Structures are given as C-alpha cells and as structure tokens.
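Novice: any chance you can model this:
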Amino acid sequence: MSAEPELPAKRDMVASLEKGLQVIAAFDQERSRLTIAEVAERTGLTRAAARRYLITLTHLGYMRHDNKLFALTPMVLRLGQSYLHSARLPRIAQPLLYRLAYSLGEAASVGVLDHDQLVCVAAASAGQLVSVTLQPGTRVPAYCTANGRILLAHLPPEQVQQFLERAQPEQITEYTLINKQRLALEIAHARTQGYALVDQELELGLRTIAVPLKNFRGEVVAAMNISVHAGRMPREQMVERCLPALIKIQVELNALL
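Specialist: Now for the predicted structure:
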C-alpha cells in the first residue's frame, strides 16, 4: 500500500466544504433521518451551523426534510457515481470480474480500504444471489471480510498494529473473529499465503476468498474476491476451485493497473 499522504496546510483547506461533507456522512443505515440537534451532535457543529448546512444541502437537492427530520435524497448518489464512472480501477476491473464470475458461476467483487472499512467498487454475479453487500458503494467492516483482511495484511506493520489497537470487533455472526490476537494471526497468515479466506464472519452462509491487486509500482491498491453460498461449496473446496481462477484474473489486472 502507498504511504500516507502528507496533511495539507490549514490555509489550503476549505472548511465549509469539509463540514458540508461531514453533514452528509452523518446519515447512515441506522440513522437515515436526523434532527438538527442530532446532526450537530454527530458532526461537532453548533446547532446554528448544522441548520445552515442542512438548509443549504436541501436547497441544492441533496437533502429533504419532513417537519423536524432531515434525510438524504437520491441526488447524493451522484457523488459516488462520479467516482465509479471516472476512476480507472472500476472501469478496468469490471469486464474481468464478469469473466471471473461466469467462469465459476459465482459472484466476484473488487474492494478498497477506506479507513477501517471495505468499500466495494466493482462487482459481478453469474446469476447467483449471494449477498446484498456485493454491490458497488456498499461499505462493510474490513476485519471480517476476505477483501478487507487481505488489504489489511498488506499495510505496513505499524499501520496494522494501529488498526488492531483501535479496532472494536463485533460478534456479527457466531463465526466472527473478535479476539484481536487471533485476528492479528489471521492477517499475518493472509500476507504469508497470498490470499484470505473468510468463512461466514460477515453473514451466515457467505464464504469468500480474496487476493490483492497491485499497480505497476507493485503497490497493493485493491483486493478481488469470489463469494459463494456455504450450501453450494464447502470451505475445503474454496482454495482448490476458486483460487486458480482468482490468480489468473489477478495477473491480468495487475498488468493493467
């Protein structure tokens, strides 16, 4: 993974843009509608400032309100679509993902790290409904996904240690690893073997195996996985059936990135 970028000088930052984006990010799956006071609490803004940002975003079409509750509108999707349509990685990966998915009759996806979360940027399915998380734009915890774990495995050791120190793993399923020592061992093992296999830690019935994707400088920039339903493929067959196909597409993508 590339080194952390240097922080810009404060004079070069547009504070109003930063705070406006914080207001948008305050809304999530658990709290899709918020009051002015709740937005202020989540962003650290004063209530007066939160009100101004919400009114501005409503005027621009990114927000709507019903009485005292504000919610995002579909217009916010334009921000994500701008990335998906302009970024090189999704455009290059998508055709090869289709080929990978249909060669195995399963689902495939490419994801990148965003802080401690994995964001799906491209996905393909061979008609198999595996998981709703395998869609561009979805965000899931990195520690309990194959794509996330292989990306964590290729961070510099000090960044892996920092991640483990701040991580608060939750018992999402009965199989989710929440012991940090075991998680550290799994991350190290993924780096050594070159792939990560996660069995039903994010969703019951969901098994995934992932490999890293590197650019022309040899930097890990993303991860690619195959996801299967546990009822269709036993864990012991994942490496035998899926890994060779993953590696074949991995080599092609690495040459293009």
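
Novice: okay, CA-based contacts and neighbour counts for the rest of this
Specialist: Will do.

Novice: quick one: the strands in the chain?
Specialist: Residue ranges of the strands in the chain, as given by DSSP state E, are 33-34, 63-66, 69-72, 107-114, 117-125, 139-141, 196-199, 206-214, 220-229.

Novice: which strands and helices sit next to the second one?
Specialist: In terms of contacts (3 or more C-alpha pairs under 8 Å, 6 or more residues apart in numbering; DSSP states H and E), strand 63-66 is packed against helix 47-60, strand 69-72.

Novice: just these: most buried one?
Specialist: Per-stretch averages of neighbours, counted by mean count of other C-alpha atoms under 10 Å, single out strand 69-72 among the helices and strands packed on strand 63-66, with a mean of 19.

Novice: returning to what we had before: quick one: closest of the strands of the chain to R88.
Specialist: Smallest distance to R88 across the strands of the chain (C-alpha to C-alpha): 10.7 Å, for strand 117-125.

Novice: please generate a structure for the following sequence too, so the two can be compared:
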Amino acid sequence: MQRAMRLLDAVASHEAGAPAKQLARESGLALPTAYHLLRTLTHEGYLRREKGVFLLGDAAERLGASAARQNRRAMIGETLAHWRDAIGVPVYFAIYRDGEIEVVSIADTTGKPAVEEWADFRETGHAHAIGQCLLSQLDREAQREHLDRYPVRPLTPNTVSDERTFLRRLEGMERMALVVEHQEYALGTVCAAIPITVGTTAATMAISLPLCQVDRLLPAARTLQEELGRLLRTFAFSISI
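Specialist: Predicted structure coming up:
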C-alpha cells in the first residue's frame, strides 16, 4: 500500500505525466515492482496511460476530492468549535444545495447540546431558523418549489400554520438580516441564524439556546455576526462540500 501511494504521489507531481522508469526512480522502487504496481493501479482506475506516460485516473481524482472535502469539513468544525467556546453556545453551519437544506457541521458539548433533530431538518425548513434563513435567500420560484416538496406543517403551537403565511413572512424579511425563531421547531428552544451568500450559494451560521436563556440569544448572535466578515474566506472555501 505504501509503495502504491508513493507511486501515486510521484504521478501527481507531474501534471503532464511521467514514464515508468522516472516514476520508479522518484518513488525509490525497483523497476519490475514499479511496472507491476503501475499496471495494477491503471487497471483499478487510479492511473491512466497515454502516449507512454502515466497520469492520475478518475479514481485517484475522486479520492483526492474526497480528501479535500474531509479537510474542509475539519476546518469548518474547528472554526465552529472556536466560536462555540468563545460565545458559549452550540454553533451550526448549513447550506442550501441541490434543492435541499444540508446541515454541514455542528459544534456543541454535553453541557451545551445542539437541538435534537426530532423532525428531519430537511423537511421542516419552515420551522427552524436555519431553514428560514436559507429559504429567505432564494427567489420566490425556488421557495415555492421547496415548499411543494416539503409542505408547511405545524410542529409546535408556535409554528407558522400555512404556506401563504410563511411566504409572506419570507417576503417581509430584510435581505441578509438576522433570522430569529422562538420555539417553532422545538418547545423550550430558541434559535438565530445569520445569512451568508457566496456567489449563488445560500448558507448560514446559526446558534441555539434553551428558552430560559433567551436573553442571551440576540447578543450572542450579534457577536457572531460581527465576526463573520473575518470568517467569510473560510466558509467561501467550504461551500463546495
């Protein structure tokens, strides 16, 4: 495995590809061993051979893309954990991609737990701050299409009761303003979400608190919002997750 990875690293260092002898030399392998591994890696799709040189194949590129996504997720997780500790609240990062609400990462602790997902976040965007924030960034056609797939339904006595009322609420939201939700998704919980738009991608960073700490919600959200400009580069890089 290590020898194969050395060969893959050697191939990756040559954008235009390299012949077997050069790759064997650079990876410190005997030529017969290098030939055997190159044939195996080519057969499995990790390499491809063109005009006597070896280049990365589709499987290797997918592997690299997967590793890059994992690195970006780790970077997001570290950033959220920093603000969880600095502000003392659970912190969430979510995006709207391919017509779906996707919670990418959550940073919480045993003492400061995140909201329990008792009803699928993807299907209940009308009821929680994350979903409301993401949907508010879409045009009306995209909003209606989303609600056609995931109809408005009451989750608590505080949840908006019908689609028309919810669309009016979205229309009344100031663009890129903080979105606050009180016990609409879960009784005893309040949330706030900060909109982030990078290019055409809607995203949000959000926080949650128990109802007994509602007085902390807006100050904590505004603290995070003030710092968001400094963080945008990190999150812009992560949008492609």
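
Novice: where does the TM-score land?
Specialist: The pair, once superposed, lands on a TM-score of 0.59 when counted by TM-score structural alignment, normalised by the length of structure 2; 169 aligned residues with a C-alpha RMSD of 3.0 Å.

Novice: among the helices and strands packed on strand 63-66 of structure 1, which comes closest to Y195 of structure 1?
Specialist: strand 69-72 (37.6 Å).

Novice: state which helix of structure 2 is the longest.
Specialist: Taking DSSP state H as the criterion, structure 2 has its longest helix at helix 58-87.

Novice: in that helix, what's buried?
Specialist: Of the residues in helix 58-87 of structure 2, 59-60, 69, 72-73, 75-77, 79-81, 83-84, 87 count as buried by neighbour count, 16 or more other C-alpha atoms under 10 Å.

Novice: counterpart of A210 of structure 1 in structure 2?
Specialist: Matched by TM-score structural alignment, A210 of structure 1 corresponds to A193 in structure 2.

Novice: contacts only, for the residue nearest to its match when sequence neighbours are not counted.
Specialist: Distance criterion C-alpha to C-alpha, 6 or more residues apart in numbering; nearest residue to A193 of structure 2, sequence neighbours excluded, is A206 at 4.0 Å. The neighbours of A206 of structure 2, taking C-alpha atoms under 8 Å, 6 or more residues apart in numbering as the test, are 91-93, 129-130, 191-194, 221.

Novice: so which of those residues wins on neighbours?
Specialist: With neighbours defined as other C-alpha atoms under 10 Å, the most crowded of those is I130; it has 34 neighbours.

Novice: any idea how far L34 of structure 1 is from the counterpart of that one in structure 1?
Specialist: I130 of structure 2 maps onto N147 in structure 1 when the alignment is built from TM-score structural alignment. Look at N147 of structure 1 and L34 of structure 1: by C-alpha to C-alpha, to the nearest Å, they are 32 Å apart.

Novice: and the counterpart of G231 of structure 1 in structure 2, what does it touch?
Specialist: In structure 2, the residue equivalent to G231 of structure 1 is C212, according to TM-score structural alignment. With contact taken as C-alpha under 8 Å, 6+ apart, C212 of structure 2 is in contact with G188.

Novice: what about 6 Å?
Specialist: Neighbour list for C212 of structure 2: empty [criterion: C-alpha atoms under 6 Å, 6 or more residues apart in numbering].

Novice: helix or strand: which one has the residue lying farthest from the centre of structure 2?
Specialist: Going by C-alpha atoms, centre = their mean, the residue of structure 2 most distant from its centre is P32, 44.0 Å out. If you go by DSSP states H and E, P32 of structure 2 is part of helix 31-43.

Novice: centre of the chain to stretch 193-205 of structure 1, how far?
Specialist: Here the centre of stretch 193-205 of structure 1 is set off from its chain's centre by 15 Å, with C-alpha atoms, centre = their mean, to the nearest Å.

Novice: and if you look at stretch 93-110 of structure 1?
Specialist: Distance of stretch 93-110 of structure 1 from its chain centroid, counting by C-alpha atoms, centre = their mean, is 18 Å.

Novice: ok, stretch 155-168 of structure 1 next?
Specialist: With C-alpha atoms, centre = their mean as the basis, stretch 155-168 of structure 1 stands 17 Å off its chain's centre.

Novice: ditto for stretch 162-169 of structure 1
Specialist: For stretch 162-169 of structure 1 - counting by C-alpha atoms, centre = their mean - the centre lies 17 Å from the chain centre.

Novice: what does that stretch contact?
Specialist: I178.

Novice: what do we get in structure 1 for R144 of structure 2?
Specialist: Aligned partner of R144 of structure 2 by TM-score structural alignment: Q161.
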